[in-house]
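Asker: coordinates only, sequence not included:
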């Protein structure tokens, strides 16, 4: 899929030092994300020193995967999005709050793919409801084939994303 990016936001296996494991890592990462979005970060690139809201107005974005949550359609799959993933939940909440307060005009969607048997599971209801409350589209239409045929499940989703992004 040309012009598509896959971000391993919690680390990559081939770079073990990039993997986030504990609350200390998550807390530091969350602090960096919050600074990057709300007040600007202290990097040598001066455009990072401005809050995301200002950079969006100036069209000075595309420097981080965080920018993509505000400027592109984002598709999430293969991630359980447990509530301990506070960095992602904070970003989704910040995004929706910014939309509701009209600080940021959002024209793009975030879609979260979930297997149907999890979508219908009462244990997942709070997560699905919270995702919807922060503006995430929850897609479970491919989930029926998940059990016993995970490869087909993921290939079907990749094809769905491909079809949506190559119109």
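Answerer: Noted; the coordinates are in hand. Quantities reported herein were computed from a predicted structural model and do not represent experimental measurements.

Asker: from here on, just use CA atoms for contacts and neighbour counts.
Answerer: Fine.

Asker: what does the helix or strand hosting residue 112 contact?
Answerer: If you go by DSSP states H and E, residue 112 is part of strand 110-113. Strand 110-113 is contacted from outside by 69, 73-78, 135-140, 157, using CA atoms under 8 Å, 6 or more residues apart in numbering.

Asker: take a look at this one as well, against the first:
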């Protein structure tokens, strides 16, 4: 069996490690205070983040995200923060998927204030759809997909029921139109043409860290299920500190059911965790 290509998948954890982001529960709490909404932790904590944000904004998600993106666009990096970003970019992955709206990876090596998406050439899908196709080139060979939107384009941000539903619908339509080709390529040992991050997620081996696989990420969970059903020879490796996921944790149980390979890292704290991962993956 041929060796699969690989893709790196990172999330808010890397931005937190660089000191430029907060946990989502903190973000939601701050937004609720801005909108004068009283939160009830015993109730709200049972809801996924994409539902909590609806409550916290009194269903003014669009306005809240526009305001939030203005803050995110102003983020700059120190030289020390850039070192961590450069270490991630130096890993042997030509393709990087991130759920972050911010440009901590790109800003580690470029001084741009604005990052514009590049689209694959010569394909039949809507070129302006940055959520599926648009990527930011780091260099000639390395690209970054921001699959949940961009701080520089607040209308692209995926948060709340409405936008998660729209994104999942696009993903399903795209997969439906390409599945026969992918299956034929798999059958005859042909290389899959990577046009969208969805292609890479399904057909490549995925290495995840700094991403919590929260149950609110319904697009990712659906793709995990789809990957297992149609591309069982491609794997997902999920890196996590050994002390973070209890044996009866709902995310662990769901990952086990879907065949995600959980790589538990013996470490004292998150700094150790990332250092160990970067050494291993390099």
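Answerer: Thanks, I have it. All figures in this text were calculated on a predicted structure; none of them were measured in a lab.

Asker: could you dump the contacts of strand 110-113 of the first structure to CSV with distance to residue 94 of the first structure, neighbour count and secondary structure?
Answerer: Shown next, in CSV, are the contacts of strand 110-113 of the first structure (distance: CA to CA, whole Å; neighbours: other CA atoms under 10 Å; DSSP: H, G, I helix; E, B strand; the rest coil):
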residue, distance to residue 94 of the first structure, neighbour count, secondary structure
69, 11, 18, helix
73, 16, 15, coil
74, 16, 17, strand
75, 18, 18, strand
76, 17, 15, strand
77, 21, 15, coil
78, 23, 10, coil
135, 11, 17, coil
136, 12, 19, strand
137, 16, 16, strand
138, 18, 17, strand
139, 22, 18, strand
140, 25, 16, coil
157, 27, 18, helix
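
Asker: so which of these is the closest to residue 19 of the first structure?
Answerer: residue 78 (16.3 Å; CA to CA).

Asker: pull the contacting residues for the aligned residue in the second structure for that closest one.
Answerer: Counting by TM-score structural alignment, residue 78 of the first structure lines up with residue 210 in the second structure. Applying CA under 8 Å, 6+ apart, we find residue 210 of the second structure in contact with 10, 11, 12, 13, 14.

Asker: now, which of the residues you listed sits nearest residue 93 of the second structure?
Answerer: Nearest to residue 93 of the second structure, judged by CA to CA, of these is residue 10 at 12.0 Å.

Asker: in this structure that closest one contacts residue 206, no?
Answerer: No: applying CA atoms under 8 Å, one finds residue 10 of the second structure not in contact with residue 206, separated by 10.2 Å.

Asker: and the strand holding residue 112 of the first structure, which stretch of the second structure?
Answerer: Using TM-score structural alignment, strand 110-113 of the first structure corresponds to residues 236-239 of the second structure.

Asker: repeat that for stretch 25-35 of the first structure.
Answerer: So stretch 25-35 of the first structure sits over residues 163-173 in the second structure, by TM-score structural alignment.
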